[in-house]
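1. got a sequence here, can you model it:
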Amino acid sequence: MSGAASGADGASARFRRPTWRDPRLLTGLLLVLASVAGVTAVVAAADRTEPYLAAARDLEVGQAVGADDVVAVDVRLQEAAGLYVPADHAVAPGTVATQRVAEGQLLPGTSLGTADRLDRKPVAVEVAHALPAEAGPGAHVDVWVAGQKPTGRGHEPARLLLPAAEIASVRDQETALGAGRGTVVHLLVTEEPMGDLVDALGNDARVTLVWNPAGAP
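-> The predicted structure is shown next:
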């Protein structure tokens, strides 16, 4: 009888409902709480937004940029945060746009600088031919030039002078005496091809712009 009673006591001890004082229950509870806290911290970090500067209007290359040209927006960038301008960055006097930023876009860290750091300058090119709708600011065009023949009659075969030049702006204007409408395209040109392009424009060469959907080389 005593052996049976002892076995019954052992079985009841094994199957006894755990209490708050049971160290196994407390350890399990702590593990669950730690897991929940870790997941909550990860989710909170992923959902955290921070203020960065965005363009309040289209910013063209060389344009002066002031406090009224930018606006603070809350975004979640995570690993890409270092590529853009934080909202606490003060726009210093003399700041210009060194690359085009469309309205509403975040300002890349490389988009602001001073005029002396510009490596491209806008050159006005008058074209008589129609441009596709895609050839707007920020798009790229190939510049083909056909110089006049020595006889003054006709033009030489066209040659590619400047591949994938970025368009800064496009303006329609009336031609002389109101004979029609032409288009003035401001192209961003580096120093190296600048002389050839200015020379072609000054010698009445025929300039043709061809939209380059592939963009900059």
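2. from here on, contacts and neighbour counts on C-alpha atoms
-> Noted.
3. contact partners for the closest residue to residue 77 other than its chain neighbours?
-> Nearest-residue entry for residue 77: residue 49, 7.6 Å, with adjacent residues in sequence omitted and distances by CA to CA, 6 or more residues apart in numbering. Going by CA atoms under 8 Å, 6 or more residues apart in numbering, residue 49 touches 74-77.
4. I'd like the structure of this one too, to check against the first:
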Amino acid sequence: MTTTLERPSRDTTATLSPPRTATRLRRPTWRDPRLLVGLVVVAASVALGSWAVAAAGHTDAVYAADAVLTPGDRVSAQDLRAVEVRLGSGTDDYLLAADGVPEDAVVLRTVEPGELVPASALGAADDLTLRTVAVPVTSGLSDRIVAGAAVDLWHVPPAPSATGAQDAPVAEPGPAVLVEGVTVAEIDEAGGTFVAGGPVTIHVLVASDDLATVLGAVAGEGSIAVVPVGGAG
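-> Have a look, this model is predicted:
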């Protein structure tokens, strides 16, 4: 006798999950806050980049010295030349060509040839604390001693006079420094050329406190030696 086993029927409707409805992506609109924030970020980046490029290429016309300018010199636009430079935020530190040269401007500190003229290097004559002193020099001058150079002034006493053999030797004072680091304003030379041992008058700028010392040495006995400061000229 054959027994037939019947398999239980499966309810297909119970096991199958219901179909899902596909979700549609909504197209962003102008009212979407994320879109607005993105546009703001892009616009700010473009503006910042444009500003950086423009700032990097911006130059200012600034005055530079054509020749050395020494304290006490009166300066005008004819003594300067305008150059284009990138100063950034330092425009207030220099003399801008657009502002011109102040009337009756006097140089307060040495400005080398080609150097940009600092605004603080010019002022009124009353602001100048230096005085020009003419110093005669009989010894040869170093070729480093030029207008604008810094020098030291030394007083060299006269040579001792000859004495008899029976006299005791007299100790003579040696050379002594008068002033250090004064600026050469001008050099007057005899005959137009420097000659070792020839007469030369050098004009130096001396502070008011040192005037008496320098003038006393110039009027007294002995000579004045002019020694360039290291790197001068």
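5. which residues sit against stretch 17-29 of structure 2?
-> For stretch 17-29 of structure 2, using CA under 8 Å, 6+ apart, the contacting residues are residue 35.
6. redo that, cut-off 10 Å
-> 34-36 (CA atoms under 10 Å, 6 or more residues apart in numbering).
7. now stretch 202-213 of structure 2
-> 70-72, 128-137, 141, 145-151, 153, 178-189, 214, 217-218, 226.
8. host element of the aligned residue in structure 2 for residue 40 of structure 1?
-> Matched to structure 2 by TM-score structural alignment, residue 40 of structure 1 sits across from residue 50. For residue 50 of structure 2, the host element (DSSP states H and E) is helix 33-57.
9. would you mind identifying the next helix or strand past that helix?
-> Assignment by DSSP H and E places the next element after helix 33-57 of structure 2 at strand 60-65.
10. can you pull out the strands in structure 2?
-> All strands of structure 2, identified by DSSP state E, fall at 60-65, 80-85, 106-107, 122-123, 130-137, 150-156, 176-189, 200-207, 223-228.
11. residue range for the third one in structure 1?
-> It refers to strand 106-107 of structure 2. Under TM-score structural alignment, strand 106-107 of structure 2 corresponds to residues 96-97 of structure 1.
12. cool, the fourth one as well?
-> Correspondence between strand 122-123 of structure 2 and structure 1 is established over residues 112-113, with TM-score structural alignment as the criterion.
13. and the matching stretch against structure 2, how far off on average?
-> Aligned to structure 2 and superposed, stretch 112-113 of structure 1 gives a mean residue distance of 2.3 Å (mean CA distance after the TM-score superposition for structure 1).
14. roughly how far is that stretch from the heart of the chain?
-> Centroid separation for stretch 112-113 of structure 1 versus its chain: 14 Å, with CA atoms, centre = their mean, to the nearest Å.
15. cool, stretch 208-217 of structure 1 as well?
-> 19 Å.
16. contacts only, for residue 75 of structure 2.
-> So residue 75 of structure 2 contacts 65, 69, 101-107, 122 (CA under 10 Å, 6+ apart).
17. now the residue nearest to residue 77 of structure 1: how far from residue 203 of structure 1?
-> 55 Å (CA to CA, to the nearest Å).
18. next one: residue 215 of structure 1
-> Counting by CA to CA, the gap from residue 215 of structure 1 to residue 203 of structure 1 is 28 Å.
19. compare the two (neighbour count), which wins?
-> residue 215 (15 against 10; other CA atoms under 10 Å).
20. grab the nearest non-local neighbour of the more buried one.
-> residue 140 is the one closest to residue 215 of structure 1 (CA to CA, 6+ apart), at 5.3 Å.
21. got a list of what the counterpart of that neighbour in structure 2 touches?
-> Matched to structure 2 by TM-score structural alignment, residue 140 of structure 1 sits across from residue 150. By CA under 10 Å, 6+ apart, the contact set of residue 150 of structure 2 is 110, 144, 180-185, 204-205, 226-233.
22. okay if I get the strands of structure 2 as a markdown table plus distance to residue 19 of structure 2?
-> Shown next, in a markdown table, are the strands of structure 2 (distance: least, CA to CA, whole Å):
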| stretch | distance to residue 19 of structure 2 |
| --- | --- |
| strand 60-65 | 73 |
| strand 80-85 | 74 |
| strand 106-107 | 93 |
| strand 122-123 | 89 |
| strand 130-137 | 100 |
| strand 150-156 | 97 |
| strand 176-189 | 98 |
| strand 200-207 | 102 |
| strand 223-228 | 101 |
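23. who wins for proximity to residue 93 of structure 2 among these?
-> For residue 93 of structure 2, the closest of the strands of structure 2 is strand 60-65, at 10.3 Å, according to CA to CA.
24. mean per-residue distance, that closest one versus structure 1.
-> With mean CA distance after the TM-score superposition for structure 1, strand 60-65 of structure 2 averages 2.5 Å from its match.
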